[in-house]
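Participant: My questions concern the predicted model and sequence given below.
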Amino acid sequence: MNAQLRREQDLAYEASLAEDRAKVAAREAQQRSAALVAEQLAKDAKRKEDLKKAHINRKRIWQSRLPPPPKFEEGSTVQLSFKMPRGSRVSRVFNLNDSIKLLYYFVLSQDDSPTEFEVQSNFPKRIIPCQPFEESDVEDYIDTPDNKMDCDEPEVITDWSRKCQNDPPSFFNIGLTRPEMLFVLNKDA
């Protein structure tokens, strides 16, 4: 009888111990899972903040790299106006022989420019293919130890002629030769 009671107590103890171990293991698994979720949320928040800073860096860089507009001269320049997505308007004079990537960077450098946009003309209604091939991703503007985004000494770009096959065409070649209103469309909207 004592031996059987002892066995029952040992079995009850083992069962209780196994149950306690299972609870501890479940608690540890839950804590690991919560830590992984918290780590992922922190990474996502950092990435969002990095992208926000990258958009600001990109805008600042291009604000400092654009040359002043040329003087208006009939036949060699064009005055274009832009209606931004929030309703504001800006305008600039462009050389007809410059690549329309200058138009892209001009719009990009505006304070109320959307992060992703297209430029549209109304007559004829079409999207102006002004985004440069090399302007592929805002991630190129993330400030990292290997990639310092320094805008303190801007290098103004003065030659906006078409350099290669991938460059957008000139204002003249695409037909932007007369004053007109272009519309900036927010691709993120």
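Facilitator: That came through fine. Please read all numbers here as calculations on a predicted model, not as lab measurements.

Participant: alpha carbons only for contacts and neighbour counts from here, please
Facilitator: Noted.

Participant: what about the helices in the protein?
Facilitator: Using DSSP state H, the helices of the chain run over 2-65, 101-108, 171-174.

Participant: With respect to burial, which of the ones you listed scores highest?
Facilitator: Most buried of the helices of the chain by mean neighbour count (mean count of other CA atoms under 10 Å) is helix 101-108; its value is a mean of 22.

Participant: chain center to stretch 101-111, what's the gap?
Facilitator: Counting by CA atoms, centre = their mean, to the nearest Å, stretch 101-111 is centred 14 Å from the centre of its parent chain.

Participant: Could you do stretch 58-75 as well?
Facilitator: Stretch 58-75 has its C-alpha centroid displaced from the chain centroid by 22 Å (CA atoms, centre = their mean).

Participant: how long is it end to end?
Facilitator: From its first residue to its last, stretch 58-75 covers 32 Å (CA to CA, to the nearest Å).

Participant: could the helices of the chain be laid out in CSV, adding distance to residue 117?
Facilitator: As requested, the helices of the chain are exported to CSV (distance: least, CA to CA, whole Å):
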stretch, distance to residue 117
helix 2-65, 13
helix 101-108, 8
helix 171-174, 19
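
Participant: Any idea which of those gets closest to residue 127?
Facilitator: Minimum separation from residue 127 across the helices of the chain (CA to CA) falls at helix 171-174, 11.1 Å.

Participant: Excluding chain neighbours, what is closest to residue 118?
Facilitator: Taking CA to CA, 6 or more residues apart in numbering, and ignoring the residues beside it in sequence, residue 118 has residue 185 as its nearest neighbour in space, at 5.2 Å.

Participant: try it against this one:
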Amino acid sequence: AARSERIARSLTQTIRREQDAAYMESLRADQEKERKRHEEQERKRKLEEFEQQRRHEEQLKKEAIRRAKIDLASEIPEEPPSNLPDTLSVVFKMPSGERIERRFFKTHTLKDIYNFIFCHPSSPDSFEIATNFPKRTL
């Protein structure tokens, strides 16, 4: 009887150790899942925060460009009549394919031309002025 009790106790202890080990393994697996879930949530939160910041900065940039176009519009010199001497006619080709022709006095600066293009409604927010021949960026 004592021997069968020892065997039963030993068997019970073995079963308990196996159950404890299985429980601990399950607990570790659950903790690992929870850690990964938390990391994924944190990654998504940071990504959303980054995207929101990027959208906000883009909106601020667009607003600054809009204000700059309004401010610079008042600095654009009047177009001289075609019959005046010392004028030149410049043709601009916009990215949309639209062609814009405008006269300037020869004394007008490149900045005046840039401001005219920048403030035009079909102008992109950033651009370069280039000549056709010889091909170069001004």
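Facilitator: Perfect, I can see it now. Computed from a prediction, not measured in an experiment: that's the story for all the values here.

Participant: Report the TM-score for the pair.
Facilitator: After superposition, the two chains reach a TM-score of 0.71 (TM-score structural alignment, normalised by the length of structure 2), with 127 aligned residues with a CA RMSD of 2.5 Å.

Participant: Out of the helices of structure 1, which gets nearest to residue 122 of structure 1?
Facilitator: Of all these, it is helix 171-174 that lies closest to residue 122 of structure 1, at 14.2 Å by CA to CA.

Participant: Identify the residue range in structure 2 corresponding to that closest one.
Facilitator: The alignment of helix 171-174 of structure 1 onto structure 2 (TM-score structural alignment) covers no residues at all.

Participant: Give me the contact list for that helix.
Facilitator: Helix 171-174 of structure 1 is contacted from outside by 95-100, 177, using CA atoms under 8 Å, 6 or more residues apart in numbering.

Participant: who wins for most neighbours among those?
Facilitator: Most neighbours among the contacts of helix 171-174 of structure 1, by other CA atoms under 10 Å: residue 100, with 29 neighbours.

Participant: Distance check, that one against residue 119 of structure 1.
Facilitator: Separation of residue 100 of structure 1 from residue 119 of structure 1 (CA to CA): 11 Å.

Participant: go on, residue 6 of structure 1?
Facilitator: 85 Å.

Participant: ok, so what distance separates the equivalent of residue 40 of structure 2 over in structure 1 from residue 20 of structure 1?
Facilitator: Taking TM-score structural alignment, the alignment pairs residue 40 of structure 2 with residue 30 from structure 1. In this view, residue 30 of structure 1 and residue 20 of structure 1 are 15 Å apart by CA to CA.

Participant: what's the answer for residue 10 of structure 1, then?
Facilitator: Separation of residue 10 of structure 1 from residue 20 of structure 1 (CA to CA): 15 Å.

Participant: what's the answer for residue 111 of structure 1, then?
Facilitator: Relative to residue 20 of structure 1, residue 111 of structure 1 is positioned 61 Å away (CA to CA).

Participant: In structure 2, what residue corresponds to residue 52 of structure 1?
Facilitator: Taking TM-score structural alignment as the alignment basis, one finds that residue 52 of structure 1 is matched in structure 2 by residue 62.

Participant: Please report the distance of its match from residue 119 of structure 2.
Facilitator: 14 Å.

Participant: Then residue 20 of structure 2?
Facilitator: Residue 20 of structure 2 sits 75 Å away from residue 119 of structure 2, taking CA to CA as the criterion.

Participant: same question, residue 52 of structure 2
Facilitator: Counting by CA to CA, the gap between residue 52 of structure 2 and residue 119 of structure 2 amounts to 29 Å.

Participant: do residue 54 of structure 2 as well
Facilitator: The span separating residue 54 of structure 2 from residue 119 of structure 2 equals 25 Å under the rule CA to CA.
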